[in-house]
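1. quick one, fold the following:
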Amino acid sequence: MAAFPTFDSFQSSRRWPTRLIGTLIVQRSSTTFAVVCAVLVTLFLFPGSYEITELETAPMRITSSLGTVTPVLRIIVLGESRLLTPLLELCDSLAAADYGSDTIALDLWVDHSLRGDAQRLVAWNKGPLHVHQLERAGPLHGWLRTWSPGPDGEEVAIFVADTEVVDPAYYTFLKDAHMRYNHSMDIAGIALHSTKILKFKPGEELQEVVDTTSSVVLYNAAIETRTFSPISLEVWNQFRMWFESKMTDLYFWPFIRGSPTRKGSEWDYFLGSKDVAWNLVFSRFCHEFELSILYPGRGGLSHSTNHGKAQESFNKPQTLEAPVRYSFSEFTRKSQFVSEDSLAIITKIAHQNNGWVSLTVVTHAFVSQALSWLCNVDALEIRPPAIIWLVADADSYNALKDVRGTLALHLDEFSELDGGVSYGTKGYWTLMLERSKVVDDILGCGISVFAFETDQVWFRDPLPLIRSIVREGADIIGALDSKREIGGNLLFFRSSLATREVSREIVAHFQRYYDERYKTRTSHSEPKYLPNDQSLLSNIVIYHRSQSQHVQQPRFFAIPRNLIRDGLWYTTVHGYQPKLGLPMIVNNNFIVGVSNKIQRLKQFGHWFLDNETCNTSRARDAVKGATFVPDPPKATIQEYLRGLSGEEVRNSGVKLPYY
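-> The predicted structure follows:
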C-alpha cells in the first residue's frame, strides 16, 4: 500500500523549533533583540504552553545487541496517568502475552520523573526496549508524535494507554485481525476492548445500542478508545496530515456530522474536546473518509480492560467472525448519488472480488458495441471480473441483464438524456458528471474501481499489468491521450484515502462548471467543451494544480501510450497490418457517430458481431500470430512512481519516460 511522507504533526504556531528561531535571528539581525525578548517573555508568562524542541529529522531505527531487528509489532505505551504502578502493571501484562517467536519492540513514553524507574524496573525480553520522555504537550501529543514510521516501512504498531492491562491472548487476536482486514479499505484500525455504541438521530437524545451477541463489531467512532492499532501506515499518516491541515482552520471543531455540537452535551461527555482527547478528532476523520474501527463485541472477548476490573474472558480462545456494522448517525454525504440499496449490491460483489469491481456505463446507443466488446474479451478469455453494467435506460438493462457473470444495474439516479450523448452535448456532459458521482460513491465505500468503456478493442488482458502497478503502491492508473490528459476510457482507482479525497474534489468542481454552463448561462449557444473529470484529474495528479489545498497527492501511474492507443491508431495502419507490435487496447474514438464507429471496426476486422451473434473466430484471428508491445519493466514502474512532475510532463510531450 502507498505510504505518505513522515512529518511532525505538531509543527505549528504553538511550538517553536530552535532551527526556526535561529533562522529568524540570522536573516534579520536587526530584530535579534526583539525576537529574544519575545521568546523570554512568552516562556515566562506561559511556561506550560510552549516548548522549544529540535525537530526529529529521521524515523527511529530499532537496534539491539543482536544487530538490526525488524519487529513484527511495535507496542507504544503512553504513560498518560504519569504514575509508576499502572505503568508497571501494564508492562507485566504485555510481557505475559503469547508472542510465539515474533520480535516485538516496546516503546515506553513516560513522564520525565519516571524514565529512570521505567528503564530499571520494566523487564522485556521479546525485542528492543526504548524509554522516551512524554512531553507535556497535551493528550494528542502521545497519539500523534510517538509513532512516525518512514514512508516505505511496513511496520505495525499498537497504542496502549497505561490505564489498561491486556490479556495473554491479545496478540493472537490482533495479528489475526490484521491479517484478515489489512486490505479492507473501509477499516481505520483495531481496538482490543469493546466499546460503547452510541447512535444519534436528529431531534432525539443519544441512544446506546446494546449488542450482547456480536463477537466483533465495526463502528465509525472512537468512543473511549484506549487501545488502538492503525490498520496501515497509509491510514495513520493520512490522519496525521489531515489533522495538521485542520489545525490551521480556526473554525474547525471536530464533531461528527449530525452530532450535537454544543459544549456540555452528552457527546462531549463521552469524547471530550479537541483540546483534551484524540478520540473526537479521530472520529471526525473516520466520518469524513467513511472509515470504521474494529472492536471486540460484547458477545465476544475483550482483550484489554481498565486496572482493577475483572475480565473473565481473559485467556479464552476467540475466532474472528463476520463483524456487525454500526454507525454513529444515519447522516449520509450530501454528494451521495447512488442509493443505499444499489451501493449494498455493489459492496456485496466487491467483497467477492478482493474489494474491487469492474465498472462501465452503457446507454441504448452503445449496447451493440458493448456486446461486440464482450465477444472480444470472452473469445480471448480475458474478461475482467465483477463487471457491473451501469445502464441509463430500460433498453440497455434488458439487453445486458442476462449476461452470465455480470450485473446490470439500472440506476434511477441517472438523468433522462433525451438529447442524446454525442460528444459536447449536454447529455454527454451530464452522463460524464453522473459517472464521476457513481465512482466517487463506490470509492467512499472502500471499494476500488476499474472503470473502462466498451468502445474499445482488447488484444490482451490489461489487469496483470494493473495489478503489478498497484503492488508497487499506485493509487490511480490510467493512460494519457493525445492531449496529454488522463483518458476516461481506462482507469483504475485504488480506494486509498488520497484517491477518495481527489475524487471528491473532481465531483465538486465538475458540478460547479456544469451548473455554470447549463443553469446560469445566458448564451443560447451550446458549449462544446466543459472542464470535466479527465481534465480535473489531470490537473491534480499530473500538473499538481489542485484547487483545494487539503487534497493529498495520490501516486499516479501513466500506462505507456504505445500500450493504450486512441482511435488515431487506425489512421496509421496501412494495408491492414496491425499484427506487428499490437498495443494492449485500442480506443475506438476520434470518430463521430455510432454508425461510423462500427463501420471502422468492420473495415479492420474488429467488429465481432454477425447479426447480434458473437463471431469468436474473428476475435481470435485478430491476435493470431501477432506480436505485442511489451509491458514496462518493474524497475521502470518503480522509478516512475517515485515522481514524475507536471513540469516534466509539459516539457516532454510524447517523449515521456518509456513512451
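
2. for the rest of this, base every contact and every neighbour count on C-alpha atoms.
-> OK.

3. which stretches of the stretch 451-600 of the chain form strands?
-> 456-458, 476-479, 490-493, 556-559, 564-565, 585-587 (DSSP state E, counting those that start in this stretch).

4. summarise which helices and strands the last one is packed against.
-> Judged by 3 or more C-alpha pairs under 8 Å, 6 or more residues apart in numbering; DSSP states H and E, strand 585-587 is in contact with strand 456-458, strand 564-565.

5. hang on, the earlier thing: can you put the strands of the stretch 451-600 of the chain in TSV and add distance to residue 157?
-> Shown next, in TSV, are the strands of the stretch 451-600 of the chain (distance: least, C-alpha to C-alpha, whole Å):
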stretch	distance to residue 157
strand 456-458	44
strand 476-479	27
strand 490-493	27
strand 556-559	28
strand 564-565	41
strand 585-587	43
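
6. can you redo those strands as TSV with distance to residue 415 and mean neighbour count?
-> Output for those, formatted as TSV (distance: least, C-alpha to C-alpha, whole Å; neighbours: other C-alpha atoms under 10 Å):
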stretch	distance to residue 415	mean neighbour count
strand 456-458	25	24
strand 476-479	27	23
strand 490-493	23	23
strand 556-559	31	24
strand 564-565	31	24
strand 585-587	26	20
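
7. following up with a second sequence; could you model it the same way so I can compare the two?
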Amino acid sequence: MAKQEQVLHLRQILNRPISLLFLLLALFLLLGVFLPWPESSSLFSFSNRVTSSSSSLESKWRDYSLSQAAKFVAKNGTVIVCAVSSPFLPFLNNWLISISRQKHQDKVLVIAEDYATLYKVNAKWPGHAVLVPPALDSKTAHSFGSQGFFNFTARRPQHLLQILELGYNVMYNDVDMVWLQDPFKYLEGSHDAYFTDDMPQIKPLNHSHDLPPFGQYGGTYMCSCFIFLRPTNGAKLLMKKWIEELQTQAWSESNRFKANDQPAFNLALQKTVHEVDLYLLSQVAFPTGGLYFKNETWVKETKGKHVIVHNNYIIGYENKMKRFQEYGLWLVDDHAFESPLGNLQ
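-> So this is what the prediction gives:
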C-alpha cells in the first residue's frame, strides 16, 4: 500500500511542472543577487582594468613634455631629434637600425606629429617620443611640395630652438637617411651650427667649411635635413631668424616647391653669417642624394668615406623605399630586431 502511495505522490509532482519552473527561477535569482558568478565578476573587473590601464597610458604620454623627454634621452648633453608622422614609421625604423649600429640610439627623441605615432613609439620604446601640440593630420604621407609637407617642416626650427633653450646640443636628422659611420666624429671644433650642402656638384675633398658664396640665383643651397647645433647664442639666433623667415612665407600652388623650410633656412644662414659661427660639413662624408645616387663613378672613388646617406632628390614614399632597396640601404625587412622598436608590423 505504501508503494502505491509513493507512486501516486510522484505523479502529482510531475503534473505540476509550472510550479517547479517558478521555484527554480526564484532560486536562480536569489543566488544571482547574493552570490554573483565569480567568472562574470572577474571578466568585468579585468575589462575595467584594461580600459583604465590603456586610458592611463595615453594620458601619461599626452601630458609628456618636451623638457621631460629631452632630459630622459639626453646623453652627454646631446639629443638626436627627428620629426615623424605615422605613415613614415617604416623609415623611422630603418633610420634607427643604422643609428643603433653606431651605438647612439639611446639619444634619439622622436617628435611625433600625430598621436598614433606618439603612442606606438612609446608603447615599444617608452619615453622616446613626444608630441608638441598641435598634432597634425596623419592620414597621408605628405609629398614634397604639398601644403601638408610645408606645415610639417615649418615646425622644425621651433622644436630645435626649444631644445637649445633647455641647454642641450641637438642633432636633427630626416628619417630618409642611413648612417654608415658615426657622424659625431666629424663635428670638428666648437662651432655654433653644422650643416651640409645640398648641391650635387662635386667639391674638392679639402673644400672650405665656410658658408659657400652665393650662387647664380643670389643665394646658397644648404640642406636643412641634417643639422647639429650647440646651445649657444649664435645657434639660437640662427633658429630665431629661420622662424622669422618661415613666417613671411605662405604656401600656395604657385610656389609649392619653394614654400618649405629649406629656402628659409638658407636665408637665415645668409642673414646671420657674420654673427653665427657656421661650419659646412664634408661633402664626401655627407653627400646629398643628388650626388650619391646619381654619380656612380664618384661613389666608387670615395668608397668608405661616406658617413650619412640622404635619400633626397627623389619624390614619393614608394620611390624612396625602392631606391633604398636597390642600394642595399633598406634594412627593415631583414634587420628589424636591431631597432629599439623591433618589428612594427
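
8. could I get the TM-score for this pair?
-> Once superposed, chain against chain, the TM-score is 0.66 (TM-score structural alignment, normalised by the length of structure 2); 257 aligned residues with a C-alpha RMSD of 3.0 Å.

9. the helices and strands packed on strand 585-587 of structure 1: which one's closest to residue 386 of structure 1?
-> Distance to residue 386 of structure 1, taken as C-alpha to C-alpha, is lowest for strand 456-458 among those, at 17.4 Å.

10. can you list contacts of that closest one?
-> 373, 376-377, 584-588, 606 (C-alpha atoms under 8 Å, 6 or more residues apart in numbering).

11. can you give me the helices in the stretch 251-400 of structure 1?
-> 266-271, 279-288, 340-351, 367-379, 394-400 (DSSP state H, counting those that start in this stretch).

12. quick one: closest of these to residue 75 of structure 1.
-> Per C-alpha to C-alpha, nearest to residue 75 of structure 1 of these: helix 279-288, 19.1 Å.

13. got the buried residues for the closest one?
-> Using 16 or more other C-alpha atoms under 10 Å as the test for burial, helix 279-288 of structure 1 gives 279-287.

14. so residue 74 of structure 1: helix, strand or coil?
-> With DSSP: H, G, I helix; E, B strand; the rest coil as the basis, residue 74 of structure 1 sits in strand.

15. could you measure from it over to residue 639 of structure 1?
-> As judged by C-alpha to C-alpha, to the nearest Å, residue 74 of structure 1 and residue 639 of structure 1 stand 30 Å apart.

16. picking up where we left off before, indicate which one of the helices of the stretch 251-400 of structure 1 is closest to residue 141 of structure 1.
-> Set against residue 141 of structure 1 and scored by C-alpha to C-alpha, these come closest in helix 279-288, at 12.6 Å.

17. quick revisit: dump the helices of the stretch 251-400 of structure 1 into a markdown table; add distance to residue 492 of structure 1 as well.
-> What follows is these, written out as a markdown table (distance: least, C-alpha to C-alpha, whole Å):
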| stretch | distance to residue 492 of structure 1 |
| --- | --- |
| helix 266-271 | 38 |
| helix 279-288 | 22 |
| helix 340-351 | 14 |
| helix 367-379 | 18 |
| helix 394-400 | 23 |
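
18. state the pair within the contacts of strand 456-458 of structure 1 that is farthest apart.
-> Longest span within the contacts of strand 456-458 of structure 1, C-alpha to C-alpha: 377 and 588, 15.4 Å.

19. does the closest residue in space to residue 230 of structure 1 that isn't next to it in sequence belong to a helix, a strand or coil?
-> Once flanking residues are discounted, residue 230 of structure 1 sits nearest to residue 189: 4.2 Å by C-alpha to C-alpha, 6 or more residues apart in numbering. Assigned state for residue 189 of structure 1: strand (three-state reduction, three-state DSSP).

20. count of residues packed around residue 189 of structure 1?
-> 23 (other C-alpha atoms under 10 Å).
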